[in-house]
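**Q** model this:
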Amino acid sequence: MHLSALTLIIPDYDDAIAYYTNTLGFTLIDDIDQGHKRWIRIAPSPDAQTGIILAEPGTEEQSRAIGNQGAGRVWLFLETQDFAADHTRLTAAGVQFEESPRREPYGTVAVFSDTFGNRWDLIEYS
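**A** Sure, this is the predicted structure:
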């Protein structure tokens, strides 16, 4: 078994697709109109084992969770094999890092927030 996807609640499908594909460089895997909603799956690369399902909120409670699904903590981890190159690319694309890259016992990391307020680690494991 492996974790195939997680759901990320976003305010608008098309804005989220644009941000994650154009700014972060993710791949749009699926965009299927189901009539009442869309099944949208993105991933960091076409061959990634784990993707993200983008979902518009269906309730007011879900709307309030946008940008706070991790309760203010970093909860999404974007692994890279070349931290310096990806940090430079993301910065040039407009990603605002909350800190300078730092070394930890497990690797090199820097925190950023996506356009919806979710906190991420860009991380290259040692």
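
**Q** C-alpha from now on. contacts and neighbour counts both.
**A** Will do.

**Q** residues in contact with residue 97?
**A** Each residue near residue 97 by C-alpha atoms under 8 Å, 6 or more residues apart in numbering is listed here: 91, 110, 111, 112, 113.

**Q** List buried residues within those.
**A** 110, 111, 112, 113 (16 or more other C-alpha atoms under 10 Å).

**Q** Now render the residues you listed as CSV, adding distance to residue 102 and secondary structure.
**A** Below are these laid out as CSV (distance: C-alpha to C-alpha, whole Å; DSSP: H, G, I helix; E, B strand; the rest coil):
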residue, distance to residue 102, secondary structure
110, 6, strand
111, 10, strand
112, 13, strand
113, 16, strand
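
**Q** To check against the first, give me the structure of this:
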Amino acid sequence: MRINLTSVYVDDQRAALAFYVDVLGFTKHRDVPIGEDSWLTVVSPEAPDGPELLLEPSGHPAVKPYRDALVEDGIPLAQFAVNDVEAEYERLTGMGVEFTQPPTDIGVSVIAVFDDTCGNLIQLIAEKPA
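**A** Sure thing, here's the model as predicted:
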């Protein structure tokens, strides 16, 4: 068993694609029109055949209260691994990304949390060597 696809709910797929590609550095993988929306996925350029992240439309009525509750409680919807949280924090803040939690050493890892401009909080994590 393996993870092939996971998703984040986004308010606007095209704006989300711009943020996830132009700011975060992911690569567009699939863009298949389905009615008014698309099956729109991105992948890490470090693993182009790896798991896909679906930029899923947030139109379902359960999404808004779910995401609002997570954001209100400061809970990230997703977590992305990076080699150096401090470096990503500096790069992303330089591009105008707003962080709700700066780089924080939690013992075994360093984490930070940012607003993806699409309705979600995303956590960055860099695990420390054992």
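
**Q** possible to save the contacts of residue 97 of the first structure as JSON lines with distance to residue 65 of the first structure?
**A** Shown next, in JSON lines, are the contacts of residue 97 of the first structure (distance: C-alpha to C-alpha, whole Å):
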{"residue": "91", "distance to residue 65 of the first structure": "26"}
{"residue": "110", "distance to residue 65 of the first structure": "24"}
{"residue": "111", "distance to residue 65 of the first structure": "20"}
{"residue": "112", "distance to residue 65 of the first structure": "18"}
{"residue": "113", "distance to residue 65 of the first structure": "15"}
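
**Q** Whatever residue of the first structure lines up with residue 111 of the second structure: which element?
**A** Under the alignment (TM-score structural alignment), residue 111 of the second structure pairs with residue 109 of the first structure. In this structure, residue 109 of the first structure is located in strand 107-113 according to DSSP states H and E.

**Q** how much does the next helix-or-strand element following that strand stray from the second structure?
**A** As assigned by DSSP H and E, the chain's next helix or strand after strand 107-113 of the first structure is strand 119-125. Its aligned residues in the second structure lie a mean 1.1 Å from strand 119-125 of the first structure after superposition (mean C-alpha distance after the TM-score superposition for the first structure).

**Q** start and end residues in the second structure for strand 119-125 of the first structure, please.
**A** Going by TM-score structural alignment: strand 119-125 of the first structure matches residues 121-127.

**Q** distance between that stretch and the chain's centre?
**A** What separates the centre of stretch 121-127 of the second structure from the centre of its chain is 9 Å, taken as C-alpha atoms, centre = their mean, to the nearest Å.

**Q** cool, and stretch 79-90 of the first structure?
**A** Worked out by C-alpha atoms, centre = their mean, stretch 79-90 of the first structure lies 14 Å from the chain centre.

**Q** Which residue numbers in the second structure does that stretch align to?
**A** Aligned using TM-score structural alignment, stretch 79-90 of the first structure spans residues 81-92 in the second structure.

**Q** buried set for the matching stretch?
**A** So for stretch 81-92 of the second structure, counting by 16+ other C-alpha under 10 Å, buried means 84, 85, 86, 88, 89, 92.

**Q** what does stretch 102-114 of the second structure give?
**A** 102, 103, 110, 111, 112, 113, 114.

**Q** next one: stretch 19-27 of the second structure
**A** In stretch 19-27 of the second structure, counting by 16+ other C-alpha under 10 Å, buried: 19, 20, 21, 24, 26, 27.
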